[in-house]
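*Asks:* sequence? don't have it. structure:
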């Protein structure tokens, strides 16, 4: 019997023309005939099971990827050999764009859950951008969204204490879910608390303690990885607070 994951992908597998993320992707401005050509010559879809590495730091650039279903994390190895999470990726986001200047991947990207990606063969995509101004424009828009997302991450990481960091992260995640047509008040954290702490520069214990504190303040309800935002305005107020001590924890 097919797994729920396989059944889900089979039900949702489609070309660019029928994809629910088409408005965010490279085929957004193409007519149906152009979309069919683009889909058959440039794009291929494949499954990436939870925990599988999509590409590793140092791999050559062969393709760019768009997350169609699921989510991923980017990470690098520190000098002492530990993993440092540098970003999280949701559906509609481009993976591997930072590789273009050097043509070698600078980070390792791993599936946080059973996922599906669209693979865009880079050399063919590059040639198509030279020939088709609509594709070239949409490609620039995709890269522009990557820059905006990176800017949002910098704003989050610029927060001065753990409560600001977690509140800002949850609010940004809520906005991303809403932009994709999902609930902005109820969602599942696909990353572990350790991975979240690695991204935010916090210890696992601090992440857990801060989330519990938010729950006690009735800002959110949290059950393992399931989050429900109860008081959106209260969470926004926490995110705007200015802390005096850098990376101050709830212990003071």
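*Replies:* Received, thanks. For clarity, every value in this text was computed on a predicted model and none was experimentally measured.

*Asks:* only C-alpha atoms for contact and neighbour calcs from this point on.
*Replies:* Will do.

*Asks:* so residue 28 belongs to a helix, correct?
*Replies:* No - according to DSSP: H, G, I helix; E, B strand; the rest coil, residue 28 belongs to no helix; its state is coil.

*Asks:* pull the number of nearby residues for the closest residue in space to it that isn't next to it in sequence.
*Replies:* Distances taken as C-alpha to C-alpha, 6 or more residues apart in numbering place residue 22 nearest to residue 28, at 5.5 Å, with adjacent residues excluded. Other residues within reach of residue 22, judged by other C-alpha atoms under 10 Å, total 18.

*Asks:* residues near residue 118, how many?
*Replies:* 24.

*Asks:* can you tell me the helix or strand for it?
*Replies:* strand 115-121 (DSSP states H and E).

*Asks:* residue 124 now?
*Replies:* helix 122-131.

*Asks:* can you name every helix or strand that the helix or strand following that helix contacts?
*Replies:* Note on helix 122-131: by DSSP H and E, the next helix or strand toward the C-terminus is helix 133-157. With contacts taken as 3 or more C-alpha pairs under 8 Å, 6 or more residues apart in numbering; DSSP states H and E, helix 133-157 sits against strand 94-95, helix 122-131, helix 162-179.

*Asks:* please identify the buried residues of helix 133-157?
*Replies:* 135-136, 138-139, 142, 146, 149, 153, 156-157 (16 or more other C-alpha atoms under 10 Å).

*Asks:* of those residues, closest to residue 52?
*Replies:* Set against residue 52, the nearest of these by C-alpha to C-alpha is residue 146 (22.9 Å).

*Asks:* so what's the closest one up against?
*Replies:* 93-94 (C-alpha atoms under 8 Å, 6 or more residues apart in numbering).

*Asks:* circling back: wait, the residue nearest to residue 28 touches residue 31, no?
*Replies:* No - with contact defined as C-alpha atoms under 8 Å, residue 22 does not count as touching residue 31 (11.7 Å).

*Asks:* hmm, back to that, okay, the angle between the helix holding residue 124 and strand 115-121?
*Replies:* Angle of helix 122-131 versus strand 115-121, following axes from the mean of the first three to the mean of the last three C-alpha atoms, to 10 degrees, is 60 degrees.

*Asks:* got another one to weigh against that:
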């Protein structure tokens, strides 16, 4: 049985004020009365240990999850038994939207580190969204961002060479860490190189060679999973096909 810790409306404000979930949990322009009703929306918190699933493909879809702390990967099992990584999600992002259309989850969501999520029962979200216009608007923005991100990955896999894919991935992670108040130039990747390769459509050896090339060219400094971007413009040139790009 998965333990869920109840959250009160008062506690919710304190919990969300520092975790970049304001636009879903506390949409701008809502009245105090509407804010107080949000205790009906968030069903509780759930802690997930590293390498443990938040949900599995085929499970009944009942809720979406706001990542309060930690990070996850989503993946699907291919016919040959291999896992195909479909995305990485971090603190402040929403996970679980894959189950909306069929009412069953279409992928696995596994914690990359000890993590914590806020559980948002979808039926309650729909009900409250009909009553609170601001909440519905913010949820639509969240869904739109996911669609745009998926399109970005399709473009990445369809038109870029190996080094360009890795450069775009590192720049994207940099932007996402920056949005959460962390350094844009220095961060720790929770996923393995094999998982990065699966996500980018590259073999492990190809990812390792690309990292080595980036180090040789002075673009990044890599120490296991710790990344330091030394030449942000150089990475951008790689994916913009500018002069000097390989």
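*Replies:* The structure has been received and is ready for your questions. Being a predicted model, the structure only gives us computed values, none of them experimental.

*Asks:* next one: the residue nearest to residue 28 of structure 1 from residue 68 of structure 1, what distance?
*Replies:* 10 Å (C-alpha to C-alpha, to the nearest Å).

*Asks:* same check, this time on residue 175 of structure 1
*Replies:* Counting by C-alpha to C-alpha - residue 175 of structure 1 and residue 68 of structure 1 are separated by 18 Å.

*Asks:* give me the number of residues near the residue nearest to residue 135 of structure 1 when sequence neighbours are not counted?
*Replies:* In space, and not counting its chain neighbours, residue 135 of structure 1 is closest to residue 129: 5.5 Å by C-alpha to C-alpha, 6+ apart. Residues near residue 129 of structure 1, counting by other C-alpha under 10 Å, number 17.

*Asks:* tell me the contacts of residue 129 of structure 1?
*Replies:* 135-136, 139.

*Asks:* same check on residue 229 of structure 1?
*Replies:* If a contact means C-alpha under 8 Å, 6+ apart, then residue 229 of structure 1 has 185-186, 219-221 as its contacts.

*Asks:* what's the end-to-end length of stretch 106-118 of structure 2?
*Replies:* With C-alpha to C-alpha as the measure, the ends of stretch 106-118 of structure 2 fall 20 Å from one another.

*Asks:* how about it: buried residues?
*Replies:* Within stretch 106-118 of structure 2, judged by 16+ other C-alpha under 10 Å, the buried ones are 106-113, 115-118.

*Asks:* any idea how far residue 162 of structure 1 lies from residue 45 of structure 1?
*Replies:* Distance from residue 162 of structure 1 to residue 45 of structure 1, by C-alpha to C-alpha: 39 Å.

*Asks:* so the two - more neighbours on which side?
*Replies:* Between residue 162 of structure 1 and residue 45, counted using other C-alpha under 10 Å, residue 162 has the larger neighbour count: 26 against 18.

*Asks:* just checking, that one touches residue 239?
*Replies:* No - using C-alpha under 8 Å, residue 162 of structure 1 is not in contact with residue 239, being 9.8 Å away.

*Asks:* so the closest residue in space to residue 87 of structure 2 that isn't next to it in sequence is in which element?
*Replies:* Spatial nearest neighbour of residue 87 of structure 2, excluding adjacent residues (C-alpha to C-alpha, 6+ apart): residue 74 at 5.2 Å. Element membership for residue 74 of structure 2, per DSSP H and E: strand 71-77.

*Asks:* number of nearby residues for residue 207 of structure 1?
*Replies:* Count around residue 207 of structure 1 with other C-alpha under 10 Å applied: 24.

*Asks:* contacts only, for it.
*Replies:* Contacts of residue 207 of structure 1 by C-alpha under 8 Å, 6+ apart are 162, 166, 193, 196-197.

*Asks:* quickly find the element holding it.
*Replies:* Going by DSSP H and E, residue 207 of structure 1 is in helix 204-216.

*Asks:* how big's the offset between whatever helix or strand comes next after that helix and structure 2?
*Replies:* Using DSSP H and E, the helix or strand that follows helix 204-216 of structure 1 in sequence is strand 220-223. By mean C-alpha distance after the TM-score superposition for structure 1, the fitted strand 220-223 of structure 1 averages 0.3 Å away from its aligned residues in structure 2.

*Asks:* roughly how far does the residue most central in space within structure 1 sit from residue 236 of structure 1?
*Replies:* Nearest to the mean C-alpha position of structure 1, by C-alpha atoms, centre = their mean, lies residue 89 at 1.2 Å. Per C-alpha to C-alpha, residue 89 of structure 1 is found 22 Å from residue 236 of structure 1.

*Asks:* repeat that for residue 31 of structure 1.
*Replies:* Residue 31 of structure 1 is 41 Å from residue 236 of structure 1, by C-alpha to C-alpha.

*Asks:* what does residue 8 of structure 1 give?
*Replies:* 35 Å.

*Asks:* more neighbours, those two?
*Replies:* Comparing residue 8 of structure 1 with residue 236 by other C-alpha under 10 Å, the one with more neighbours is residue 236, at 16 against 12.

*Asks:* quick check, the more buried one in contact with residue 171.
*Replies:* Yes - using C-alpha under 8 Å, residue 236 of structure 1 is in contact with residue 171, at 7.4 Å.

*Asks:* spatially nearest residue to residue 97 of structure 1, not counting backbone neighbours?
*Replies:* Here the residue nearest residue 97 of structure 1, using C-alpha to C-alpha, 6+ apart, is residue 64, at 6.6 Å.

*Asks:* what sits up against the host helix or strand of that neighbour?
*Replies:* Per DSSP H and E: residue 64 of structure 1 is located in strand 63-69. Identification of contacts with strand 63-69 of structure 1 by C-alpha under 8 Å, 6+ apart yields 21, 89-97, 115-123.

*Asks:* pull out the buried members of those residues.
*Replies:* 21, 89-97, 115-122.

*Asks:* and the residue nearest to residue 135 of structure 1, how far is that from residue 137 of structure 1?
*Replies:* From residue 129 of structure 1 across to residue 137 of structure 1, the span is 8 Å (C-alpha to C-alpha).

*Asks:* what do these two both touch?
*Replies:* Counting by C-alpha under 8 Å, 6+ apart, nothing touches both residue 129 of structure 1 and residue 137.
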